[in-house]
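Novice: sequence first, predicted model second:
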Amino acid sequence: MGKKTPPRTNWVSVRLTKADIRDITGQAKLAGISRSELLRMRCIHKPVVSRTDIQTAKSIEKLGRMLKHFYPKNKAWASAEDRRKFWRTIEELQHTAQALRGNQDGKCSPK
């Protein structure tokens, strides 16, 4: 189960132009969250990850998994350096996917 958030009982009023509201609404829609949640995350400096980034991250992870099937483990045509380059590419794909998701803890291992 996730953490239970305390009730939000305090309000902050901000004056914005119609263009600002449209921009905030568009950003919230891209991220798949409410305007309030978007503003809350921005105010406390949390990263806002858009759905597009999450979908892109999933696609990159899928490419990494597909590429892993072609890893030249016991192939005579691949030198040790070729295998290292191959594996580095897979790890870079995983790191890129994590960065898109906002998860940059440095721990990454292709699954």
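Specialist: On my side now, so go ahead.
Novice: going by C-alpha atoms from here, please, whenever you check contacts or count neighbours.
Specialist: Will do.
Novice: mind telling me what element Thr52 is part of?
Specialist: helix 51-68 (DSSP states H and E).
Novice: that helix packs against which elements?
Specialist: helix 18-31, helix 80-101 (3 or more CA pairs under 8 Å, 6 or more residues apart in numbering; DSSP states H and E).
Novice: buried residues in the helix or strand hosting Ser36?
Specialist: Assigned by DSSP H and E, Ser36 belongs to helix 35-43. For helix 35-43, the neighbour count (16 or more other CA atoms under 10 Å) marks Arg35, Leu38 as buried.
Novice: what about versus this one:
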Amino acid sequence: MATKTPHTRFVSLRLTESDLLDLAAQAEQAGLSRSELIRRRALNLPVLSRTDIQTADSIDKVGRLMKFLYPKNKAWATAEERRKYWRTIEDLQRTSQVLRGNPEEEKCSPK
């Protein structure tokens, strides 16, 4: 595991009271400190909110449930309908990855 480089330099910043409250609310929503939020924004790093991560987790659960419920008997649908079913699962996986800030896609395949 790589060791973290300590943050030893300081930057001063003036904000209005309402800007400070807004910044604090954004940091709270993302689960970050105000300093970390400002650092990520200044360095163009992704800032994910906890809501997005929770939504991505829920979408993953739906996708896993659909995969689990996929009928083993191929007579339940035509080949085109089965492809649509799997495309839906893949769309759910892609959406989950985008919400997590990771657009790399991993495709699932029927077994």
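Specialist: Cool, the structure landed. Note that the structure is predicted; figures quoted are calculated from it, not measured.
Novice: ok so, going back, residues contacting the helix holding Thr52 of structure 1, please?
Specialist: 30-32, 90-91, 93-94, 96-98, 100-101, 110-111 (CA atoms under 8 Å, 6 or more residues apart in numbering).
Novice: of the helices and strands packed on helix 51-68 of structure 1, flag the one that's most buried.
Specialist: Most buried of the helices and strands packed on helix 51-68 of structure 1, by mean neighbour count (mean count of other CA atoms under 10 Å): helix 80-101, with a mean of 18.
Novice: that one vs structure 2, average distance?
Specialist: For helix 80-101 of structure 1, the mean deviation from structure 2 after alignment is 0.4 Å (mean CA distance after the TM-score superposition for structure 1).
Novice: now do that helix against helix 51-68, angle only.
Specialist: 160 degrees (axes from the mean of the first three to the mean of the last three CA atoms, to 10 degrees).
Novice: which residues sit against helix 80-101 of structure 1?
Specialist: 49, 53-54, 56-58, 60-61, 63-64, 67-68, 71-73, 104, 106, 108-110.
Novice: just the element for Thr3 of structure 2, please.
Specialist: Counting by DSSP H and E, Thr3 of structure 2 is found in no helix or strand.
Novice: again with Ser109 of structure 2
Specialist: Going by DSSP H and E, Ser109 of structure 2 is not in any helix or strand.
Novice: which one is it nearest to, not counting chain neighbours?
Specialist: Trp86 (7.5 Å; CA to CA, 6 or more residues apart in numbering).
Novice: roughly how far apart are Glu104 of structure 2 and Ser33 of structure 2?
Specialist: Distance, Glu104 of structure 2 to Ser33 of structure 2, by CA to CA, to the nearest Å: 27 Å.
Novice: give me the more crowded residue out of these two.
Specialist: Ser33 (14 against 9; other CA atoms under 10 Å).
Novice: check the burial of Pro6 of structure 1 by counting its neighbours.
Specialist: Neighbours of Pro6 of structure 1 (other CA under 10 Å): 6.
Novice: most distant residue from the centre of structure 2?
Specialist: Most distant residue from the mean C-alpha position of structure 2: Ala75, 36.0 Å away (CA atoms, centre = their mean).
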